[in-house]
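Colleague: got a predicted model here, sequence first, then my questions.
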Amino acid sequence: MTRIALAVLVIATVISAIGVVHARHQHRELYVQLTRLERARDELNIEFGRLQLEQATWAESNRIDQVARNKLGMKFPAAGEIVVVRP
């Protein structure tokens, strides 16, 4: 009877040890994945900041005025060219 109990305890200990090894391995893999994803998140946040700065630069009123005048040939109308339409 004691040999059977001892064998059961040994088998349970081995199965438990294998379970612990598997859990530790899975934890390491998930931690590496988490670190990789955090790094990607940080890079995306930096890129988003750059894009916001670029958008702000392109949307400046001086820049829009310059493009309208130089590339599109637009100009402010003279006083005589302005017509006010009222309902």
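Modeller: Nice, thanks for sending it over.

Colleague: when you work out contacts or count neighbours from here on, use the C-alpha atoms and nothing else.
Modeller: OK.

Colleague: if I look at V10, how far off is K75?
Modeller: Distance from V10 to K75, counting by Cα to Cα, to the nearest Å: 90 Å.

Colleague: just checking, I64 touches W58?
Modeller: Yes. I64 is within contact range of W58, at 7.5 Å (criterion: Cα atoms under 8 Å).

Colleague: quick one: the helices in the chain, in order.
Modeller: Using DSSP state H, the helices of the chain run over 2-58, 61-70.

Colleague: what's the shortest one packed up against?
Modeller: Using 3 or more Cα pairs under 8 Å, 6 or more residues apart in numbering; DSSP states H and E, no helix or strand is in contact with helix 61-70.

Colleague: that one vs helix 2-58, what angle?
Modeller: Angle of helix 61-70 versus helix 2-58, following axes from the mean of the first three to the mean of the last three Cα atoms, to 10 degrees, is 60 degrees.

Colleague: and the comparison structure, right after this:
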Amino acid sequence: MKTEAIEENTKKLKLKKTITYAVMLILVFVSAIFVVFQVFEYRQDYRQLNTYIRERDDLNAEWGRLLIEQQTFGATAQIGTRAVTQLRMYSPPVAQTVVISLSQTSEEKK
């Protein structure tokens, strides 16, 4: 009777060990699958981040070009304003305008 109880306890212990190992094995596989999914998501996010960084760099370059263009147009107006205010320049009226046309003597000599 004592041996039967020991054998029964041994069987129960083996069953518990088998179940424990099976659960641990399942948990290891589930963990491995989650690691694979996390790496996949990380790579997608990293690729997306690089796309956003490239887009940001392109937009920064375009912004710089637009600032240069704005300064160019602003400088033209500023030059005209300074010519009028500081140098007292003005567009002459039609009565004071003289049109000079060059004769085509250089072409006629050829």
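Modeller: Received it, and whenever you're ready, just let me know what you need. Model, not experiment: these values are computed from the prediction.

Colleague: can you calculate the TM-score here?
Modeller: Remark: TM-score between the superposed chains equals 0.76 [TM-score structural alignment, normalised by the length of structure 1]; 75 aligned residues with a Cα RMSD of 1.9 Å.

Colleague: take the helices of structure 1 and write them to TSV, including distance to A79 of structure 1 and mean neighbour count.
Modeller: Shown next, in TSV, are these (distance: least, Cα to Cα, whole Å; neighbours: other Cα atoms under 10 Å):
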stretch	distance to A79 of structure 1	mean neighbour count
helix 2-58	29	12
helix 61-70	18	12
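
Colleague: dump the ones you listed into TSV; add distance to G80 of structure 1 as well.
Modeller: Below are the helices of structure 1 laid out as TSV (distance: least, Cα to Cα, whole Å):
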stretch	distance to G80 of structure 1
helix 2-58	32
helix 61-70	20
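
Colleague: quick one: closest of these to E81 of structure 1.
Modeller: Nearest to E81 of structure 1 among the helices of structure 1 is helix 61-70 (17.6 Å), distances taken as Cα to Cα.

Colleague: mind telling me what I4 of structure 1 corresponds to in structure 2?
Modeller: In structure 2, I4 of structure 1 lines up with K12, judged by TM-score structural alignment.

Colleague: typo on my end, A17 of structure 1
Modeller: Checking TM-score structural alignment: A17 of structure 1 goes with L25.

Colleague: distance of its match relative to Q71 of structure 2?
Modeller: Where Q71 of structure 2 is concerned, L25 of structure 2 sits at a distance of 68 Å (Cα to Cα).

Colleague: next one: I33 of structure 2
Modeller: Distance from I33 of structure 2 to Q71 of structure 2, counting by Cα to Cα: 57 Å.

Colleague: go on, F34 of structure 2?
Modeller: 54 Å.

Colleague: cool, N50 of structure 2 as well?
Modeller: For N50 of structure 2, the distance to Q71 of structure 2 equals 32 Å [Cα to Cα].
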